[in-house]
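Participant: following is a predicted model, sequence given first.
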Amino acid sequence: MPRAVRERQMMDAAVQTFGQRGYRAASMDEIADLAGVSKPLVYLYLSSKEELFTACIRRESEALIAAVQAGVEPGLPADRQLWAGLGAFFTHTAENPDGWAVLHRQARTHGEPFAAEVSVLREEIVAFVTGLIGAAAREAHQGSELADRDMAGLAQALVGAAESLAGWANETGGVSAKEAAGTLMNFAWMGLGDLMNGERWNPR
């Protein structure tokens, strides 16, 4: 069997095991059995459990970012771009629940170097969303822009909400990607729409 195919089998087995069992409870024996290979072969490809888990985080991060970027069609109105991006995000996390569990729960709760790997993913998604929000501001005000600090804060809030909603949707079950995206659009974009029109909430 070609090395690339065998390595993909091992990575698939590792993501499933880590996602369902957790990093500490998962064993290299389980991963090897699920992949249909010997334990020494797993160590030959990836020399330790930590290295294997890190490789899983990187693979799932790259797949998620690629899915979101591919889901957004340039040239669409800003709200349609955000809708498409959210749809792609929730579709990917729903179709890859073990991968999302690795990124959202496991990697973040087991310290370094895993948390740092997930931070890289989050920074890329936040940067992408910041660009969408900036485009929305320019579209609404014909060239004027929100302050960088405002856009950065809004992007952080939106990404955080999407992460939490994806975790809830996967754990609850029965919540489609379209429903999750609609929930967040109704919550976030309606408020963003007022903000783009220069309307801000102020305490009375």
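Facilitator: Yep, it's here. Numbering: from 1, shown residues only.
Participant: contacts and neighbour counts: CA atoms only from here.
Facilitator: Will do.
Participant: nearest residue to the residue nearest in space to the middle of the chain other than its sequence neighbours?
Facilitator: Residue closest to the average C-alpha location in the chain (CA atoms, centre = their mean): Leu64, at 5.3 Å. Distances taken as CA to CA, 6 or more residues apart in numbering put His92 closest to Leu64, at 6.7 Å, once the chain neighbours are dropped.
Participant: also Gly167?
Facilitator: Gly167's closest residue in space is His104 (CA to CA, 6+ apart), at 7.4 Å.
Participant: my read: the one you found touches Glu163, true?
Facilitator: Yes. Using CA atoms under 8 Å, His104 makes contact with Glu163 at a distance of 7.4 Å.
Participant: what's near enough to touch the residue nearest to the centre of the chain?
Facilitator: By CA atoms under 8 Å, 6 or more residues apart in numbering, the residues touching Leu64 are Phe89, His92, Thr93.
Participant: on that earlier part again, spell out which helix or strand contains the residue nearest to Leu64, please.
Facilitator: Element membership for His92, per DSSP states H and E: helix 78-95.
Participant: and the helices in the chain?
Facilitator: For the chain, helices defined by DSSP state H occupy the ranges 3-21, 28-35, 39-45, 49-71, 78-95, 97-101, 107-109, 114-141, 148-172, 177-184, 190-196.
Participant: need the contact list for Val42.
Facilitator: Residues counted as contacts of Val42 (CA under 8 Å, 6+ apart) are Met10, Met28, Ala32.
Participant: restricted to buried residues, select the residues you listed in ChimeraX.
Facilitator: Remark: buried members of the contacts of Val42, expressed as a ChimeraX selection using 16 or more other CA atoms under 10 Å:
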select :10,28,32
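Participant: included below, for side-by-side comparison, is a second structure:
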Amino acid sequence: MPRAVRERQMMDAAVQTFGQRGYRAASMDEIAELAGVSKPLVYLYLNSKEELFTACIRREASALVEAVRAGVEPGEPADRQLWAGLRAFFTHAAENPDGWAVLHSQARTHGEPFAAEVAVMREEIVSFVTYLIGAAAREADCDSELADREVAGLAHALVGAAESLAAWGNGTPGVSAKETAATLMNFAWAGLENLMSGQRWAPSPRA
């Protein structure tokens, strides 16, 4: 069997095991058995449990970022682009629950170097969302109203909300990716639309 195919089998088994059992509880014996190979072969190809887990994080992170980017059609109105990006994000998380668990639950809770790998992915998604919000601002002719720092802050908030909602959606029976995306879109776009039309919230003065 070609090395690339064998490696993919082992990686698939590793993602499933890490996602369902957790990094600490998962064993190389389990991964080898699920992949249908010997444990020495797993070590030969992927060296150690830490390196295998890091490879899983990188693969799943790359797949998520690629799915979000592929879901957005350039040239569409700003709200359609954001909607498409959110649907792609939640659909990928729902269709790959073990991969999402590796990224969202496991990698972040076991320190370095795993958390740093996830941070790289998150920054890439935040940068893309920053671009989408900036495009929406330009479409609404309100560049001067939304400073770069504010756009970046909105992007971080939106990505953080998406991550939390994906975990909620994956753990709530009967909730579809489309429904989860619509929940966040209704929450976020109403506020963004008001902001871009100059309707900013401010605390009312106390009596």
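Facilitator: Arrived safely, thanks for sending. Note that the structure is predicted; figures quoted are calculated from it, not measured.
Participant: hang on, the earlier thing: okay, buried residues for the helix holding His92 of structure 1 please.
Facilitator: Quick answer for helix 78-95 of structure 1 (16+ other CA under 10 Å): 78-79, 81-94.
Participant: looking at those residues, which is nearest Glu117 of structure 1?
Facilitator: Within the buried residues of helix 78-95 of structure 1, proximity to Glu117 of structure 1 (CA to CA) peaks at Thr93, which comes in at 17.7 Å.
Participant: isn't that closest one up against Trp168?
Facilitator: No. Using CA under 8 Å, Thr93 of structure 1 is not in contact with Trp168, being 11.0 Å away.
Participant: just to revisit the earlier point, which one of the contacts of Val42 of structure 1 is nearest to Arg149 of structure 1?
Facilitator: Met10 (42.7 Å).
Participant: could you measure from the closest one over to Glu30 of structure 1?
Facilitator: Distance, Met10 of structure 1 to Glu30 of structure 1, using CA to CA, to the nearest Å: 11 Å.
Participant: most tightly surrounded among the helices of structure 1?
Facilitator: Ranked by mean neighbour count, the helices of structure 1 are led by helix 97-101 with a mean of 24 (mean count of other CA atoms under 10 Å).
Participant: what's the mean distance for it versus structure 2?
Facilitator: Compared with structure 2 after fitting, helix 97-101 of structure 1 deviates on average by 0.1 Å (mean CA distance after the TM-score superposition for structure 1).
Participant: packing partners of that helix?
Facilitator: For helix 97-101 of structure 1, the packing partners by 3 or more CA pairs under 8 Å, 6 or more residues apart in numbering; DSSP states H and E come out as helix 3-21, helix 49-71, helix 148-172.
Participant: quick one on the thing from earlier: and the buried residues of helix 78-95 of structure 1, which is closest to Val120 of structure 1?
Facilitator: Phe89 (16.6 Å).
Participant: can you tell me which residues contact the closest residue in space to Ile125 of structure 1 that isn't next to it in sequence?
Facilitator: In this structure, Ile125 of structure 1 finds its nearest non-sequential neighbour in Ile65, 6.9 Å apart by CA to CA, 6+ apart. In this structure, Ile65 of structure 1 makes contact with Leu121, Glu124, Ile125, judged by CA under 8 Å, 6+ apart.
Participant: and which of these is nearest Lys39 of structure 1?
Facilitator: Minimum distance to Lys39 of structure 1 across the contacts of Ile65 of structure 1 is 29.8 Å, recorded for Leu121 (CA to CA).
Participant: quick one: the closest one from Gly173 of structure 1, how far?
Facilitator: 25 Å.
Participant: again, but for Gly198 of structure 1
Facilitator: 38 Å.
Participant: for those two, indicate the residue with more neighbours.
Facilitator: Remark: of Gly198 of structure 1 and Gly173, Gly198 carries more neighbours, 12 against 9, as counted by other CA atoms under 10 Å.
Participant: please identify the residue in structure 2 that aligns with the more buried one.
Facilitator: In structure 2, Gly198 of structure 1 lines up with Gly198, judged by TM-score structural alignment.
Participant: quick check, that match in contact with Asp143.
Facilitator: No. Gly198 of structure 2 is beyond contact range of Asp143, at 11.2 Å (criterion: CA under 8 Å).
Participant: which residues do the two both contact?
Facilitator: With CA under 8 Å, 6+ apart as the test, Gly198 of structure 2 and Asp143 reach no residue in common.
Participant: if we can go back for a sec, please name the nearest non-neighbouring residue to the match of Gly198 of structure 1.
Facilitator: Glu145 (7.5 Å).
Participant: burial measure for that neighbour, as a count.
Facilitator: Close neighbours of Glu145 of structure 2, defined as other CA under 10 Å, add up to 13.
Participant: any idea how far it is from Leu46 of structure 2?
Facilitator: Going from Glu145 of structure 2 to Leu46 of structure 2 by CA to CA gives 51 Å.
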